[in-house]
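Enquirer: Show me the folded form of this:
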Amino acid sequence: MKRIKMGCTTLSIPAMALGIMRMNQKSVPEAQVAIQAAYDAGINFIDSADIYGGGKSEEIFGQAFSQMHIKREEMFIQSKTGIVPGKRYDFSKEHILHSVDEILERMQLDYLDSLVLHRPDALMDPEEVAEAFDQLQAAGKVRFFGVSNFDTAQFKLLQSCLSQRLMFNQLQFSLKHTGMIDFGMHMNMVDKPSVDRDSQFLDYARLHKVTVQAWSPFQYGMFEGTFIDNDGFPKLNQELQKLADKYEVGKNAIAAAWILRHPANIQMLVGSMNPQHIRDSAKGAKIRLTRQEWYDLYLAAGNYLP
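Expert: A predicted model of the protein is given here:
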């Protein structure tokens, strides 16, 4: 498994993480198979959130992981908080502290390697978040911190009040969600791809050594479905198959290789609970697409160059 530097540190993390959003749909033995498949492929990074499955995903993970022969220190475990389902976003100190205690209990852990704030809260008080982070770190409950779906100004605002460096920003990125790179190639144009919806965060991340974590790497739309083997995307699947045949892997691996080919050292979140899909996706970390192959996939996905 390809390894990358985490944020501004010298710590090494895998270029892929296992997202456990759908683990609530699995039994404990099935969850163990998925975790083991990821671990055996070099993916020793877990990404979770307190809202996944209403908390059941973390409960299943906790039960599964506690019975496995993998040492806690061999696994980097991250969770997210801040979304109160159907009600609000909440970055209050009280909510953050309480959520972490509940996460640790569900996952049967003494600490999290990383806590990520899950989507921006319009009522965020950066000083209050800073107090929560300091308390969590001092108590040994969280080692590192990050955010999810923050634009550059939001990221800078929060960072200005923290004593810790933010390590991560989770952002949607895939062959069918390319806004972060479209606008740069359509600079000085007036077409739709020229619109910068992410305030140039990818460039900011490269300049300030922030690890971008790409979520929904095989999805189109928000959560509308996968583009892999989808009849709605014939040109893209034809190109994926062509390269899959060349590199002797599955289409998931090629779609993953496309993300990891970007020089920003992006970490990709694999959300599948299917051991075969996990193993195939992991193979993408060993493939370095040529520049032409990367652009061929970009164009086959329905994008165009000015």
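Enquirer: rest of the way, CA atoms for contacts and neighbours
Expert: Will do.
Enquirer: Enumerate the positions of the helix or strand where Val33 lies that are buried.
Expert: Assigned by DSSP states H and E, Val33 falls within helix 28-40. Using 16 or more other CA atoms under 10 Å as the test for burial, helix 28-40 gives 28, 30-39.
Enquirer: could you show me where the strands are in the stretch 151-300 of the chain, in order?
Expert: 166-172, 211-215, 219-220, 225-226, 267-270 (DSSP state E, counting those that start in this stretch).
Enquirer: Turn those strands into a markdown table, columns for mean neighbour count and distance to Leu157.
Expert: Shown next, in a markdown table, are the strands of the stretch 151-300 of the chain (neighbours: other CA atoms under 10 Å; distance: least, CA to CA, whole Å):
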| stretch | mean neighbour count | distance to Leu157 |
| --- | --- | --- |
| strand 166-172 | 23 | 11 |
| strand 211-215 | 23 | 18 |
| strand 219-220 | 18 | 30 |
| strand 225-226 | 13 | 34 |
| strand 267-270 | 26 | 24 |
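Enquirer: okay, these in TSV with distance to Tyr247 next?
Expert: Output for the strands of the stretch 151-300 of the chain, formatted as TSV (distance: least, CA to CA, whole Å):
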stretch	distance to Tyr247
strand 166-172	26
strand 211-215	23
strand 219-220	22
strand 225-226	21
strand 267-270	20
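Enquirer: Count the residues that sit near the nearest residue to Thr152 once chain neighbours are set aside.
Expert: Using CA to CA, 6 or more residues apart in numbering and skipping residues adjacent in sequence, the residue nearest Thr152 is Phe201, 5.3 Å away. Number of residues near Phe201 (other CA atoms under 10 Å) recorded here: 21.
Enquirer: same question, Ala17
Expert: 28.
Enquirer: C-terminal to the helix holding Val33, what's the next element?
Expert: strand 45-47.
Enquirer: Packing partners of that following strand?
Expert: strand 16-19, strand 76-81 (3 or more CA pairs under 8 Å, 6 or more residues apart in numbering; DSSP states H and E).
Enquirer: related to what we said a few turns ago, nearest to Ile20, of the strands of the stretch 151-300 of the chain?
Expert: strand 267-270 (8.6 Å; CA to CA).
Enquirer: ok now the closest one, how far from the chain's centre?
Expert: Relative to its parent chain, strand 267-270 has a centroid offset of 5 Å by CA atoms, centre = their mean, to the nearest Å.
Enquirer: again with stretch 191-203
Expert: Distance of stretch 191-203 from its chain centroid, counting by CA atoms, centre = their mean, is 19 Å.
Enquirer: Can you show me the helices along the stretch 201-306 of the chain?
Expert: With helices called from DSSP state H, counting those that start in this stretch, the stretch 201-306 of the chain shows them at 201-208, 234-247, 251-260, 275-283, 291-300.
Enquirer: one more to line up against the first:
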Amino acid sequence: MRSLKLGTSNLDVPVIAVGCMRINSLDKPAAERFVHAALDEGATFFDHADIYGNGASEEIFADALGMNSRVREQVILQSKCGIRPGMFDFSRDHILSSVDGILRRLKTDYLDVLLLHRPDTLVEPEEVAEAFDQLEQSGKVRHFGVSNQHPRQIELLKRYVRQPIVANQLQLSITNATMISSGFNVNMEYEAAVDRDGYILDYCRLQDITIQPWSPFQFGFFEGVFLDNPKFPELNAQINTVAATHGVSNTTIAVAWLLRHPARMQPVIGTMNIDRLRDCCRASEVQLSREEWYAIYRAAGNVLP
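Expert: Model prediction:
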């Protein structure tokens, strides 16, 4: 699988990240098959969060992987923290205790990447800086990033945090592409021109922050998958046409559409189906033309000015 540098770090990562939110839905044999199928595809980057399965997803993953010191060096582990029941919490103590729990459940003594999950409006960035320093100095976390944050939130953190912000995990798919459409429609008078994220796409490119699209097959906020969905006949017809041209599945094309963007994104794939996982990984080998990319964009109902 192709790789990219994660942000400004020296960490080479596969262009596809394996999201483990739903791994707690698998029994142990199925989880083992899934994890090792990912490794066979070269998909060695696994994305977690302390809230996935209330921590069970991290435990199941570690058991499925057969975590030990030798295996640990073959994978790249990312997890997220900051969400608590009924609130968000970026306090120093919560970040530190969350990481200790993550490491215990993953049966490892370090994370390659830690992301701050949903933004905490009560954040005191000085505390985040203290937590990051302690985690880096102790060797518990090697790289840091954020999730679902706009440019000003990142800039506020960067004013206090010494470590580079290497990644920003954001919702993005063919049908959830406002971060792209707002850039097309600057200064126009209709809905597509509304800037909902501070032009986070261009900001991340300027700052060399890797965008990690989550839910790359979803429309709305977990309303469903657009592939083979009768709500999107024109889009699916166009995706299927492109898929036939390249001799791959529609799943592959949906991921290849994200990878075609020069922002050098790293989509986070949430499927627990091994065949779909393999189709996602094949996107690493597919290069859509400019014409194909725009045809798919327009077929999703996006209008060019």
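Enquirer: on that earlier part again, okay, the buried residues of helix 28-40 of structure 1 in JSON lines with distance to Gly184 of structure 1 next?
Expert: Formatted as JSON lines, these follow (distance: CA to CA, whole Å):
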{"residue": "Val28", "distance to Gly184 of structure 1": "45"}
{"residue": "Glu30", "distance to Gly184 of structure 1": "43"}
{"residue": "Ala31", "distance to Gly184 of structure 1": "40"}
{"residue": "Gln32", "distance to Gly184 of structure 1": "42"}
{"residue": "Val33", "distance to Gly184 of structure 1": "41"}
{"residue": "Ala34", "distance to Gly184 of structure 1": "37"}
{"residue": "Ile35", "distance to Gly184 of structure 1": "37"}
{"residue": "Gln36", "distance to Gly184 of structure 1": "39"}
{"residue": "Ala37", "distance to Gly184 of structure 1": "37"}
{"residue": "Ala38", "distance to Gly184 of structure 1": "34"}
{"residue": "Tyr39", "distance to Gly184 of structure 1": "36"}
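Enquirer: What is the neighbour count of the nearest residue to Ile287 of structure 1 once chain neighbours are set aside?
Expert: In this structure, Ile287 of structure 1 finds its nearest non-sequential neighbour in Ala257, 5.9 Å apart by CA to CA, 6+ apart. Under the neighbour criterion other CA under 10 Å, Ala257 of structure 1 is assigned a count of 22.
Enquirer: Ala257 of structure 1 against Arg291, yeah?
Expert: No: using CA atoms under 8 Å, Ala257 of structure 1 is not in contact with Arg291; the gap is 11.8 Å.
Enquirer: where along the stretch 1-150 of structure 2 do the strands fall?
Expert: 3-5, 12-14, 17-19, 45-47, 76-81, 83-84, 87-88, 111-116, 141-147.
Enquirer: Among the ones you listed, which comes closest to Ala263 of structure 2?
Expert: Comparing these by CA to CA, strand 3-5 comes nearest, at 11.0 Å.
Enquirer: Need the contact partners of the closest one.
Expert: Here strand 3-5 of structure 2 makes contact (CA atoms under 8 Å, 6 or more residues apart in numbering) with 11-15, 264.
Enquirer: for stretch 199-214 of structure 2, same thing?
Expert: 6-8, 150-151, 165-173, 179-180, 182-183, 263-269.
Enquirer: what do you get for stretch 68-83 of structure 1?
Expert: 32, 44-51, 89-91, 95-96, 99-100, 103, 112-119, 121.
Enquirer: what's the mean deviation for stretch 129-136 of structure 2 versus structure 1?
Expert: Comparison of stretch 129-136 of structure 2 with structure 1 after fitting gives an average deviation of 0.7 Å (mean CA distance after the TM-score superposition for structure 1).
Enquirer: List the buried residues of that stretch.
Expert: Result for stretch 129-136 of structure 2 [16+ other CA under 10 Å]: buried residues 129-133, 135-136.
Enquirer: still on that earlier bit, how about TSV for the helices of the stretch 201-306 of structure 1, with distance to Phe223 of structure 1 added?
Expert: Output for the helices of the stretch 201-306 of structure 1, formatted as TSV (distance: least, CA to CA, whole Å):
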stretch	distance to Phe223 of structure 1
helix 201-208	22
helix 234-247	18
helix 251-260	17
helix 275-283	18
helix 291-300	20
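Enquirer: ranking those helices by burial, who's on top?
Expert: Comparing the helices of the stretch 201-306 of structure 1 by mean neighbour count (mean count of other CA atoms under 10 Å), helix 251-260 ranks first with a mean of 25.
Enquirer: counterpart of that helix in structure 2, which residues?
Expert: Mapping helix 251-260 of structure 1 onto structure 2 (TM-score structural alignment) gives residues 250-259.
Enquirer: Tell me the gap between the matching stretch and the middle of its chain.
Expert: Distance, centroid of stretch 250-259 of structure 2 to centroid of chain: 15 Å (CA atoms, centre = their mean).
Enquirer: Could you tell me how far the nearest residue to Pro267 of structure 2 once chain neighbours are set aside is located from Asn148 of structure 2?
Expert: Of all residues not flanking Pro267 of structure 2 in the chain, Pro213 sits nearest, at 4.7 Å (CA to CA, 6+ apart). Per CA to CA, to the nearest Å, Pro213 of structure 2 is found 10 Å from Asn148 of structure 2.
Enquirer: Are there residues contacting both of the two? Which ones?
Expert: Shared contacts of Pro213 of structure 2 and Asn148, counting by CA under 8 Å, 6+ apart, come down to 169-171.
Enquirer: Make a markdown table out of the residues you listed and add distance to Gly220 of structure 2.
Expert: Output for those, formatted as a markdown table (distance: CA to CA, whole Å):
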| residue | distance to Gly220 of structure 2 |
| --- | --- |
| Gln169 | 17 |
| Leu170 | 13 |
| Gln171 | 10 |
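Enquirer: hmm, back to that, and the strands of the stretch 151-300 of structure 1: which comes nearest Lys251 of structure 1?
Expert: strand 225-226 (11.6 Å).
Enquirer: The closest one vs structure 2, average distance?
Expert: With mean CA distance after the TM-score superposition for structure 1, strand 225-226 of structure 1 averages 0.9 Å from its match.
Enquirer: chain center to that strand, what's the gap?
Expert: 17 Å.
Enquirer: for stretch 119-139 of structure 1, same thing?
Expert: 21 Å.
Enquirer: Mind listing residues that contact it?
Expert: 82-83, 89-94, 96-97, 142-145, 147-150, 154, 157-158, 161-163.
Enquirer: so Glu239 of structure 1 sits right up against Leu297, yeah?
Expert: Yes: using CA under 8 Å, Glu239 of structure 1 is in contact with Leu297, at 6.4 Å.
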